[in-house]
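**Student:** The following block contains a protein sequence and its predicted model.
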Amino acid sequence: MNAQQSGQKPADVLKGNYVTAGAEFTRDTNYITDRVLDDPAAQWPVEPGRYRLVAARACPWANRTMIVRRLLGLEDVISIGMPGPTHDVRSWTFDLDEDGKDPVLGIERLQEAYFARFPDYPRGITVPALVDIPTGQVVTNDYAQMTLDFSSEWKKYHRAGAPDLYPEHLRAEMDPLIRFIFTEVNNGVYRCGFAGSQEAYAKAFDRLFTALDTLEARLDTRRFLMGEQITEVDVRLFTTLARFDAVYYSHFKCNRQKLADFPNLWAYARDLYQTPGFGDTIDFEQIKQHYYIVHTDINPTQIVPVGPDLSGWLEPHGRDERFGGSPFGEGTAPEAPLPHDTVDPAHTAAAWVERSTGELRTDFV
């Protein structure tokens, strides 16, 4: 996640200083744009076991890479390292791992991989990042391109039955929708939360909910954003929707209405959450800890809310009966996540069901 605003120093951002008084939030979108390509002559060629994906569960941009990696079955060829939900003034840290070090890269902070390649790296240390294991150097943090390359450049390593998340014949329609979702929704919630004036906030608020109303209408006529099965655009929208009621509604003041008050968006989000590869990557506790602890300019007390009640995520969505289709088309769902990839059961929607009924729901995965 890179929430750096124009004029801010990376250390300011890592300290939680995201708001510039009197200004609109402007995201720094300058990333390391190197790519891992299916070309043996490339600087960074596709090679199983060579690269490690560093992706924090708390971050929506990193969460995308986790979902796509799972859906395509790339777990055995691209390993994953997971920093904790918060970071210190230097960078994301591997505080969840034994001795506070990533077991493969041997580093305490993601910053070390950035500095291994760029000793004077001037920008924010962001996740997701793809790291070259032999050299310990960051390859790319360009999250927008990263998942597209997982679909195209790593195709020979996809699992049998993997979905085509970026089908060639739909790209002319998908690409503008991808841009719309990023500018208006993914980044739209941040424009609300980090607005530096009432005027900037009001403008961002109207823009966000205009976009959500547009998507609500689109999902009244189709099960998924592109039709009868999941694609890349569903992954990109889902990670924002998964955080909406838990964080953005209150913490970012996106409170015209909750996600649960949008009939189509809420049913669609539940449909995806209950689809293997989506909900089983969501750690609601880490999500709340990140936003409420790190953003000290918005939440100086760093108190993390106990709620909201998340049990609704497991309620029937009815979109299969209404529209038909299948998330994976003629393909298959991914296998259950590997132990290292498994979310703490206490941090899931199922835990809320268990609290009220005494029964742990596992059927949704």
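**Tutor:** That came through fine.
**Student:** Going by C-alpha atoms from here, please, whenever you check contacts or count neighbours.
**Tutor:** Fine.
**Student:** Who are the packing partners of the helix or strand that contains Leu272?
**Tutor:** Assessed by DSSP states H and E, Leu272 sits inside helix 263-273. Using 3 or more C-alpha pairs under 8 Å, 6 or more residues apart in numbering; DSSP states H and E as the contact test, the elements touching helix 263-273 are helix 198-218, helix 232-243, helix 319-323.
**Student:** Which of the ones you listed sits closest to Ser79?
**Tutor:** helix 232-243 (20.0 Å; C-alpha to C-alpha).
**Student:** Quick one: list the elements packing against the very next helix or strand once past the closest one.
**Tutor:** Using DSSP H and E, the helix or strand that directly follows helix 232-243 along the chain is helix 249-251. Of the remaining helices and strands, none touches helix 249-251 by 3+ C-alpha pairs under 8 Å, 6+ apart.
**Student:** Okay, buried residues for helix 249-251 please.
**Tutor:** Buried residues in helix 249-251, defined by neighbour count with 16 or more other C-alpha atoms under 10 Å: Tyr249, His251.
**Student:** Repeat that for stretch 203-212.
**Tutor:** Buried, per 16+ other C-alpha under 10 Å, within stretch 203-212: Ala204, Phe205, Arg207, Leu208, Phe209, Ala211, Leu212.
**Student:** hang on, isn't the second one packed against Cys192?
**Tutor:** Yes - under the criterion of C-alpha atoms under 8 Å, Phe205 lies in contact with Cys192, with a separation of 5.8 Å.
**Student:** Comparison target, given below:
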Amino acid sequence: MNRRRSAATAIALVCALTVLAAPGQAYADPKPPRSEQILQAVRGEIDALYRKAAAATDAYNLAEERADKQSSEIVKLAREIVEGQKRIDRLKKQVGAEARAQYRTGGLPPEAQMMLSGDPQHFLDGAGRIREGQQAAAGLLGELSRTQADLEAYTKDATAQWQRLESSRKKKEAAKKEIKKQIAAAEKLESTLEKEERARLLTMEQEAQFRAQTAWLDSGVLRGAAGKATKGGAAAVAYATAQIGKPYVWGAEGPGSFDCSGLTSQAWLAGGRAIPRTSQEQWKRLPRVDVRDMRPGDLIVYFDDASHIGMYVGDGAMVHAPRPGRNVTIAGAGSMPILGVVRPDK
């Protein structure tokens, strides 16, 4: 059913755009305005494309975060491998020295050593030193064995990290292509609209958000809510609101531009808390609170796939980086479908 509806919408869009663009017809110039129904269909398609781009952006950010972590781990392991090899070289030299010393002093059987020494006490002292040397050599061999095992483990871990890094890089590149593809498709569709039609489209979007926000507030969801920001939450809100007017750029986390989760993660870093980089990870790993208990600084997660996130600033409003082509702005907290709310400093 959904496929038939999507197909019908697409056919209607193509037919409408083809008819309106057809050359050589007297009534085609000036072009008749598109109907509200067609513009609504265009708006829905553009929104869907940007939603897909947002989901791909989350995948890109997660792959980038993991790649950075894996690169750091590889550097750390490489240092441990170098240090381990140096330690093995030192231990081998010590073991060799101990072996040569034992050969010089302990190569004869005990009876022969006692006869040659002519001094029982001297012999006993020497035998004690030999036992100490043997124990030291055994200790060195044990340490050498453990160090070699550690070195093998470091090398194995480094190989595994390289494989994971390559996987993250491939995911990152695939997500990057998907982002560009969806944004290009949305921009291409928008480019078919006249200037007045783009203005009408923006008005329709704002009206839809206003209706959603009004319905959300009328539901009484915030009735009696009076949560106050913590010190960290207030600092996070101050940071986020100070970015208003800066452009959305996918994968960006400031200072000149942001994507949605780049804004929230950097804001909470300013609030004294390091939180996950992506909206999906923020939703997955941060403590959840009821919408009715929201306080400024809490993060509101939107859509079923947690592909968008904003920061609650109080009075039913939130600050967010909406999508490509838009700037960081204040909007109604209920202007989009809410999945849930998370609290970084719970």
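**Tutor:** Ah, there it is. From a predicted model like this one, the values you see are computed outputs, not experimental measurements.
**Student:** Report the TM-score for the pair.
**Tutor:** Remark: TM-score between the superposed chains equals 0.23 [TM-score structural alignment, normalised by the length of structure 2]; 139 aligned residues with a C-alpha RMSD of 7.1 Å.
**Student:** Any figure for the gap between His122 of structure 2 and Met114 of structure 2?
**Tutor:** Computed as C-alpha to C-alpha, to the nearest Å, the His122 of structure 2 to Met114 of structure 2 distance reads 9 Å.
**Student:** Same drill for the two, tell me which one is more crowded.
**Tutor:** A direct count of neighbours by other C-alpha atoms under 10 Å for His122 of structure 2 and Met114 places Met114 higher, at 18 against 12.
**Student:** Next up, the contacts around that one.
**Tutor:** Pro120, Phe123 (C-alpha atoms under 8 Å, 6 or more residues apart in numbering).
**Student:** And it, which helix or strand is it part of?
**Tutor:** helix 110-117.
**Student:** Just the buried residues of that helix, please?
**Tutor:** Within helix 110-117 of structure 2, judged by 16+ other C-alpha under 10 Å, the buried ones are Gln113, Met114.
**Student:** what's the spacing between that helix and its chain's center?
**Tutor:** 73 Å (C-alpha atoms, centre = their mean, to the nearest Å).
**Student:** what comes up buried for stretch 126-134 of structure 2?
**Tutor:** Across stretch 126-134 of structure 2, burial judged by 16+ other C-alpha under 10 Å covers Gly126, Ala127, Ile130, Gly133, Gln134.
**Student:** Pull the residues that contact it.
**Tutor:** Everything outside stretch 126-134 of structure 2 that qualifies as a contact, by C-alpha under 8 Å, 6+ apart, is Glu98, Gln102, Thr105, Gly106.
**Student:** Please work out how many residues are found near the third one.
**Tutor:** Applying other C-alpha under 10 Å, we find 13 residues neighbouring Thr105 of structure 2.
**Student:** how about it, what does it touch?
**Tutor:** Applying C-alpha under 8 Å, 6+ apart, the residues near Thr105 of structure 2 are Ile130.
**Student:** Quick check: it vs Gly139 of structure 2, distance?
**Tutor:** For Thr105 of structure 2, the distance to Gly139 of structure 2 (C-alpha to C-alpha) stands at 19 Å.
**Student:** do the last one as well
**Tutor:** As judged by C-alpha to C-alpha, Gly106 of structure 2 and Gly139 of structure 2 stand 18 Å apart.
**Student:** So between those two, which is more surrounded?
**Tutor:** Gly106 (19 against 13).
**Student:** out of everything not next to it in sequence, what's closest to the more buried one?
**Tutor:** Spatial nearest neighbour of Gly106 of structure 2, chain neighbours left out: Ile130 (6.7 Å); criterion: C-alpha to C-alpha, 6 or more residues apart in numbering.
**Student:** And the one you found, how far from Ala137 of structure 2?
**Tutor:** 10 Å.
**Student:** Show me what counts as buried in stretch 201-211 of structure 2.
**Tutor:** Leu201, Met204, Glu205, Gln209, Phe210.
**Student:** how about those residues in CSV, adding distance to Ile338 of structure 2 and secondary structure?
**Tutor:** Output for the buried residues of stretch 201-211 of structure 2, formatted as CSV (distance: C-alpha to C-alpha, whole Å; DSSP: H, G, I helix; E, B strand; the rest coil):
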residue, distance to Ile338 of structure 2, secondary structure
Leu201, 23, helix
Met204, 20, helix
Glu205, 17, helix
Gln209, 13, helix
Phe210, 15, helix
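**Student:** can you put these in JSON lines and add distance to Lys188 of structure 2?
**Tutor:** Converted to JSON lines, the buried residues of stretch 201-211 of structure 2 look like this (distance: C-alpha to C-alpha, whole Å):
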{"residue": "Leu201", "distance to Lys188 of structure 2": "15"}
{"residue": "Met204", "distance to Lys188 of structure 2": "19"}
{"residue": "Glu205", "distance to Lys188 of structure 2": "18"}
{"residue": "Gln209", "distance to Lys188 of structure 2": "24"}
{"residue": "Phe210", "distance to Lys188 of structure 2": "27"}
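**Student:** where exactly do the strands run in the stretch 151-300 of structure 2?
**Tutor:** 288-289, 299-302 (DSSP state E, counting those that start in this stretch).
**Student:** Which one of the ones you listed lies nearest to Ala54 of structure 2?
**Tutor:** Of all the strands of the stretch 151-300 of structure 2, strand 299-302 comes closest under C-alpha to C-alpha, at 11.3 Å.
**Student:** what helices or strands is the closest one leaning on?
**Tutor:** Looks like strand 299-302 of structure 2 contacts strand 308-314, strand 338-342 (3+ C-alpha pairs under 8 Å, 6+ apart).
**Student:** for these, which one ends up most surrounded?
**Tutor:** Counting by mean count of other C-alpha atoms under 10 Å, strand 308-314 has the highest mean neighbour count of these, with a mean of 27.
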